[in-house]
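> Fold the following, please.
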Amino acid sequence: MFNKVILAGNLTRDPELRYLPSGSAVCNTAIATNRKFKSQTGEQKEEVCFVDITFFGRSAEIANQYLKRGSKILVEGRLKLDQWTDQSGAKRSKHSVSVDSLQMLDSKGQADHGNDDAPAYGEPRYSNDQQNMPPRQPQQKGSGNTSYPEIDINDDEIPF
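A predicted model of the protein is given here:
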């Protein structure tokens, strides 16, 4: 079976980092994505989707260090179903995304982190399987080299 989710949007809250007893880092936050469309009446409408996301390992530490509410990101991961029992004893559930890789989409000027070491748009993605961040390469201003994420999808997988 195939379970892959790709989302691009803005963080709705600051990342929350914690460490498991094993020492592994876990970071929780949420992303908002939007879609603009015309209704049958011709009226412009917008649909917003809010999704909880979880980073693990080095990606969790990077997310906590460089991201904040409003940051633009692209994440790839897998959909999972979280189930729990609330305080009143009712069973609850929600879908969330377990992130495998992260790409920051904010440019340095927009990030406003006050940190010159923050990765800029077009730099490498950060995955859970990377032990260390790659060395930072200086970017030339006005070079016009804008890279967009590639999506490897077969035409047979598109539902329309």
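
> all contacts plus neighbour counts: C-alpha atoms, from now on.
Will do.

> residue with max distance from the center of this protein?
Largest separation from the mean C-alpha position in the chain: T41, at 33.7 Å (C-alpha atoms, centre = their mean).

> Pull up the gap between that residue and R35, please.
T41 sits 17 Å away from R35 when distances are taken as C-alpha to C-alpha, to the nearest Å.

> now do D112
D112 is 26 Å from R35, by C-alpha to C-alpha.

> more neighbours, these two?
More crowded of D112 and R35, by other C-alpha atoms under 10 Å: D112, with 13 against 9.

> what's the helix or strand for R58?
Taking DSSP states H and E as the criterion, R58 maps to helix 57-66.

> name the helices or strands packed onto that helix?
strand 16-19, strand 25-38, strand 126-127 (3 or more C-alpha pairs under 8 Å, 6 or more residues apart in numbering; DSSP states H and E).

> quick one: buried residues of the helix or strand just after that helix?
Downstream of helix 57-66, the next assigned helix or strand under DSSP H and E is strand 72-85. Within strand 72-85, the residues that qualify as buried by neighbour count (16 or more other C-alpha atoms under 10 Å) are 72-79.

> The structure of the following sequence is requested for comparison with the preceding one:
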Amino acid sequence: MLRSASAQIIRQVVRYRSTDTSLILERSINRVQLLGRVGQDPVMRQVEGRNPVTIFSLATNEMWRSGEGETSSTGDISQKTTWHRVSVFKPGLRDVAYQYVKKGSRILVEGKLDYGEYVDKNQVRRQATTIIADNIVFLSDNIRDRT
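Here you go, the predicted model:
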């Protein structure tokens, strides 16, 4: 076992030091699942020369019990809401999201994290985190339709 491990290490070192310009691909995972409620109706934007994108916000909540009753049911309940920016680029999914995702809807979004930078209107460089959606599962009707 030790020999095979050292052989693998040597192979990696040889690959690293090799002057061969071939690309070594590694598997990696960038996967996100969010279950929450939509914070605003989606908007569709299109930058000149690029494909359109549907954008909406999604709220997820984290709840915990604090205080003396952390292990019993008598503590105070606290809640933190986190807002996520979701972008949908896939042509079919983009159109479905724009048409059927509504404020207050409960949905499951599957996709990947994307980090980027942009310059705001005051010429300040800002960072943005976005969920690039691959799939959306509708879990409930719009709250407004039930009342």
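
> TM between them?
The TM-score (TM-score structural alignment, normalised by the length of the second structure) is 0.67; 112 aligned residues with a C-alpha RMSD of 2.2 Å.

> re the thing from before, ranking the helices and strands packed on helix 57-66 of the first structure by mean neighbour count, which comes first?
Of those, the one with the most neighbours on average (mean count of other C-alpha atoms under 10 Å) is strand 126-127, at a mean of 22.

> Which part of the second structure matches that one?
The counterpart of strand 126-127 of the first structure in the second structure, using TM-score structural alignment, is absent.

> and that strand, what other elements does it pack with?
Where contact means 3+ C-alpha pairs under 8 Å, 6+ apart, strand 126-127 of the first structure is packed against helix 57-66, strand 91-104.

> Nearest to I31 of the first structure, out of these?
strand 91-104 (9.9 Å; C-alpha to C-alpha).

> Report the mean distance between that closest one and its aligned residues in the second structure.
In the superposition against the second structure, strand 91-104 of the first structure averages 0.7 Å from its aligned positions (mean C-alpha distance after the TM-score superposition for the first structure).

> Now which residue in the second structure aligns to Q103 of the first structure?
Under TM-score structural alignment, Q103 of the first structure pairs with V137 in the second structure.

> In this structure that match contacts G111, no?
No. Applying C-alpha atoms under 8 Å, one finds V137 of the second structure not in contact with G111, separated by 11.7 Å.

> what sits against the residue nearest the centre of the second structure?
Residue closest to the average C-alpha location in the second structure (C-alpha atoms, centre = their mean): I131, at 2.9 Å. By C-alpha atoms under 8 Å, 6 or more residues apart in numbering, the contact list for I131 of the second structure reads 32, 84-87, 111-114.

> and G109 of the first structure, what element?
helix 108-111.

> What are the buried residues along that helix?
Buried residues in helix 108-111 of the first structure (16+ other C-alpha under 10 Å): 108, 111.

> Tell me how far that helix lies from the chain's centre.
Distance of helix 108-111 of the first structure from its chain centroid, counting by C-alpha atoms, centre = their mean, to the nearest Å, is 17 Å.

> helices or strands up against that helix?
By 3+ C-alpha pairs under 8 Å, 6+ apart, helix 108-111 of the first structure packs against no helix or strand.

> want to throw the helices and strands packed on helix 57-66 of the first structure into CSV with distance to D86 of the first structure?
What follows is those, written out as CSV (distance: least, C-alpha to C-alpha, whole Å):
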stretch, distance to D86 of the first structure
strand 16-19, 21
strand 25-38, 19
strand 126-127, 33
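
> Just tell me which of these ends up closest to K108 of the first structure.
strand 126-127 (17.1 Å).

> contact partners of that closest one?
By C-alpha under 8 Å, 6+ apart, strand 126-127 of the first structure touches 58-59, 100-103, 133.
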